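> sequence unknown, structure follows:
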């Protein structure tokens, strides 16, 4: 073990061998390993023997000696391992050096043989025969030598290199025409060393895509876009998916031929077609947006299908295809929304001007004072109503909502990621602002001003009411559509803001509409009063008996109000028309009662008055309000004050519902009996007249 304890033992062992070559070094190394293993085995046997002796004889001193020897053995083994590792490193280094020298020797011999072939070269001789691969190596070798004495040879090699490259390229092209895949592969492999692989790929790509002629006429963009998409998809399926095995056999599995083909098809065929249309100076901004959206959607669908087809080849070219797709549309998408915003704003403002054009007023966004040219009152009113009618019709036919929907759809597809909701909110805000504070506001202002004309006739009152109600119905539907678009297209924060704006501006318009409608009802009641005053004769209820069912005034008023009430119900929802008819019923009751109070009624003609009141009651019933009907019924029952003999009045005035009527009104009615003075009626009713 003493000899094993020293590294010198290993070094001496190596010296005992003659290391004159790499093989000798390797042999010495093996001997060292063998000796180390033998010594290790011997040491382990000694340890086992000593352990056995300890067990038999015992003794602490012997144990200490054993542990000391074991420690020295481990130390010697570690030293041996270090030496072996260093020997292995030297061995590997020596092997690499020898291999490099051998390679250089072979290369030198090859270069020598190639250079010797130059003796047979003649610059004027065109048919120099030399192996293509030797030609490539010789060219590179001469270029690296860069010696003047080889200039002539280098020129000859360059010429031969060019001719050979051209020769094999022509072979590749002819093989393509013959569909000879094997020959194409052989030519391509040679041309790779001639740096001619790109020419082969370009030639192949150009040939397989030459049938892809995308028309670019402006007359029908959508038709030609679909044609282009169809042709491109056909090329991909036929030349890439269908010929994938052929592509690999020609260009090799590691080639990027599929990516190159896709780039050629999308970047150099489809992209110019789309850009030519979108960059055209002869299309409007609206057409640009429509073309952009259609191109985007169709191309996105195409690339999705291509990804799916390519994935069947166990290829993942999603990033490449996405990049090519982005290259087509990124120049336009960066500024897309600015154009979308301006386009919609321009369209809505154009609708604003078109709708309000008949009103012949200066267009402003705020309420403006409307003054009509003074002609005859009748003609002024007729012209104003005609203008409003035209504007309301134009408003109903406008395409603002369709344009907004188209813009929102495009916005969802073309906006930058995360900006869809905010952009959509801006588009909705434009429409809310211009429609509610501009178009609807000014039409209602004009209609309201028409209601203020002095002496406006009932025909125009009804027509204006119908126009206001028609506009109200349109605004109501418009409001519902806008609310739906807000909830559909916007995220919570944008939705809350737009919804708040919608409620605010729509509430303002609703209030203005109801105010105008109530004003119309007031005018209807005024017109009813005018009809009664104009057509009611003083002798209608006290003259000669004419056997009439109703007076002329009652008949005319009934016809007028039947039409107005029907229009009110037809034009508005119940929630609105019920309020208006209640108001009309109340006002009509007052008009009729006050009107009757102005006429003398004979007992003979009281039946005609009662018949008129029944007619009026039917109108009140159409107003569909029980309280108004009950109130009118009290006054209708008062017609008995004219029909009954004077002696029956004291008892009758204490019966319901007459008893609930104030004495002032009773006194007013009774005083219009024709026999009031001659029959001394006041003395019969001291509780009414003495008070």
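Yep, that arrived. Note that this is a predicted model, so its numbers are computed, not measured. Numbers count the residues shown, from 1 in each chain.

> can we go C-alpha only for contacts and neighbour counts from here?
OK.

> which residues in the stretch 201-350 of the chain form strands?
When secondary structure is read from DSSP state E, counting those that start in this stretch, the stretch 201-350 of the chain shows no strands.

> equivalent analysis for the chain, please.
Secondary structure of the chain (DSSP state E): no strands located.

> which residue is nearest the middle of it?
residue 412 (1.0 Å; C-alpha atoms, centre = their mean).

> gap between that one and residue 42?
In this view, residue 412 and residue 42 are 84 Å apart by C-alpha to C-alpha, to the nearest Å.

> again, but for residue 610
With C-alpha to C-alpha as the criterion, residue 610 and residue 42 are 145 Å apart.

> can you check residue 271 too?
Residue 271 is 82 Å from residue 42, by C-alpha to C-alpha.

> then this one, side by side with the first:
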């Protein structure tokens, strides 16, 4: 039983119910329902188990008490230890502060003693140096003393450099008298020899990459005039073989060289900034400038258009790379002068930038002419050339030399090519020009675009299109291609205007060139607009003239038939006129838009209205003839809606009301002229239409109109 209870207590989870079940099962061997079941036996087992549990509880409480006492004892022990350590730490900290104060006092005394020793030692050393210098000076002043072999020991080069430097300085202070001349020459000779030896030893140390020796010789040479030669030799050795590879990208190699050498420069030289500046100057003048020259000069030997374009693009690319190189180097704080690298760039490119503007504008002009000539050779327009021919002569030549004189020859590809060339030139100008020069170059560049695209191409093509418009009285329906010329002109003008607003105007904002360029642009556009207006007037006259020829086919007898006719539709002549007008309106709508379309259609409608009025007044009408004309005018009125003009529609509505007077019964005439559109018209206008009736006199219609008025 005890083992069973203890096993339950030792388990990870103590389950009372499970323990009770196990005790009951063990006590009865599982026969709880047996007739021989004795509950007292089971009770005894439970009491025994409870006794065991109580004993375990007592034992556990005693163990807990002993552990708590041990923990308390150990806590007190550690608390005492911590208190002792805190006291020891405080004592140690106080002692450390006292030691630091004593060290500070001692250090101050040591420094004072050092200064005192230095003040005593320096004069002594100076006396020793002066005595040594005087000793050697005496030998150099003695004309009989052979000093040619003096300072020949290479192992004592450092000592010799120190002595000869002092001798050289002393002799420089002596007057230029004959007794000192020989000594000065001898010292100068040895000075130069030792300086040369130092430079040689420095170069050898650099080859060995012996930084310690290099630094020593740099320090020695700092007292000599050859210190600059030392720096230059160092730079030359650093650059040796670095740019010999013809495939190397020099613009990427220069920053890499700087990163590679800058650490060594900082380690060796006392003033690394000066050495770095000297290195960059050498690279720009001896490496970058020749590289740029080799890239550009071949194109200048044969300055054709192709070579000149390559020259300009190469110059732009090189200058852009050089500018980026300067920016990258400037971020590494090479020099305190912010304009240092810019000045070097100017030195490299100054020769080419002087003539850049002339080459750029000349090349652009020549490229424009090539595009225009190519268009001419491929069947395009004949441009005006300085041959003494007028524009009329040139156009007449074209009309004589082509079978399709009415074919549109505007070239969108030409406009795109000219704009693309202009954009390329502008990109270079904004990079390679500065200030006023850049503004002037932009002005001249855009002027050339206006001249080539506006004056030479569009203007000439409009002139040609004007000549191709048929006369004012064509016998056949005119095919007005001038409307296509208007479309092409508007497209080209929009291209130029968009390019000006988006790209050119921001570059010239607030400059004098902006005003000049606006005037030039408006002048060219104004000339083109005048040509368009002339062409529109001529085209409308041609269209109206053809409609007039159709209307002239109607005879007086057509409107005074001898017998009454049943008239339900307009005349065939009217149908032909309306069909022709519809065709021309459709062409207009296909080629013109916006306010230009509205303006042209309005003028077209007014002229058409004038034509119909003139046509109406050519005849006299009986009732049948009046009905025929009324049907025609009704059709013209429907057609008038296509002119998109309320004025034209109103005029045709009034005309329809006036023509209606030709068929009104005389008794109703007095009432009709007081209604609708006729109510606002004068008696003269109304009577002018009533007079066209054949019964005007017989029915005494004049009296009716006069009495009403």
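Sure thing, it's come through. If you're wondering where the values come from, they're calculated on a predicted model, not measured in any experiment.

> TM-score them against each other, please.
Superposed pair, TM-score by TM-score structural alignment, normalised by the length of structure 1: 0.65. Supporting alignment: 557 aligned residues with a C-alpha RMSD of 5.1 Å.

> give me every residue that touches the residue nearest to the centre of structure 1.
420-421, 424 (C-alpha atoms under 8 Å, 6 or more residues apart in numbering).

> could you rerun that using 6 Å?
The contact partners of residue 412 of structure 1, by C-alpha atoms under 6 Å, 6 or more residues apart in numbering, come to residue 420.

> can you pull the contacts of residue 217 of structure 2?
residue 202.

> go again with 8 Å.
The contact partners of residue 217 of structure 2, taken as C-alpha under 8 Å, 6+ apart, are 198-199, 201-202.

> same question for residue 58 of structure 2.
Residues counted as contacts of residue 58 of structure 2 (C-alpha under 8 Å, 6+ apart): none.

> aligned to it, what sits in structure 1?
Here residue 58 of structure 2 stays unmatched in structure 1, going by TM-score structural alignment.

> so residue 58 of structure 2 is in which element?
Residue 58 of structure 2 belongs to helix 39-141 when assigned by DSSP states H and E.

> quick one: which of the contacts of residue 217 of structure 2 sit in helices?
Cross-referencing those against helices under DSSP state H gives 198-199, 201-202.

> the helices in the stretch 101-250 of structure 1, which residues?
In the stretch 101-250 of structure 1, the segments counted as helices under DSSP state H, counting those that start in this stretch are 132-145, 151-178, 181-193, 197-209, 221-235, 244-251.

> just to revisit the earlier point, and of the ones in helices among the contacts of residue 217 of structure 2, the nearest to residue 86 of structure 2?
When these are ranked by distance to residue 86 of structure 2 (C-alpha to C-alpha), residue 202 comes first, at 62.0 Å.

> who are the contact partners of that closest one?
Each residue near residue 202 of structure 2 by C-alpha under 8 Å, 6+ apart is listed here: 213-214, 217-218, 230.

> any chance of those in CSV, with distance to residue 387 of structure 2 too?
Listed next are the contacts of residue 202 of structure 2 as CSV, based on distance: C-alpha to C-alpha, whole Å:
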residue, distance to residue 387 of structure 2
213, 80
214, 76
217, 77
218, 75
230, 69
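
> sorry, back to before: neighbour count winner among residue 271 and residue 42 of structure 1?
Using other C-alpha atoms under 10 Å, the more surrounded residue of residue 271 of structure 1 and residue 42 is residue 271, with 17 against 13.

> which position in structure 1 pairs with residue 342 of structure 2?
Using TM-score structural alignment to pair residues, one finds that residue 342 of structure 2 aligns to residue 322 in structure 1.

> spatially nearest residue to residue 294 of structure 1 (excluding sequence neighbours)?
Counting by C-alpha to C-alpha, 6 or more residues apart in numbering, residue 294 of structure 1 lies nearest to residue 222, which is 7.7 Å off, once chain neighbours are set aside.

> so how far is residue 213 of structure 1 from the one you found?
Per C-alpha to C-alpha, residue 222 of structure 1 is found 16 Å from residue 213 of structure 1.

> between the two, which is the more surrounded one?
Each of residue 222 of structure 1 and residue 213 has its neighbours counted (other C-alpha under 10 Å); residue 222 has more, 15 against 12.

> thanks again, I'm all set now.
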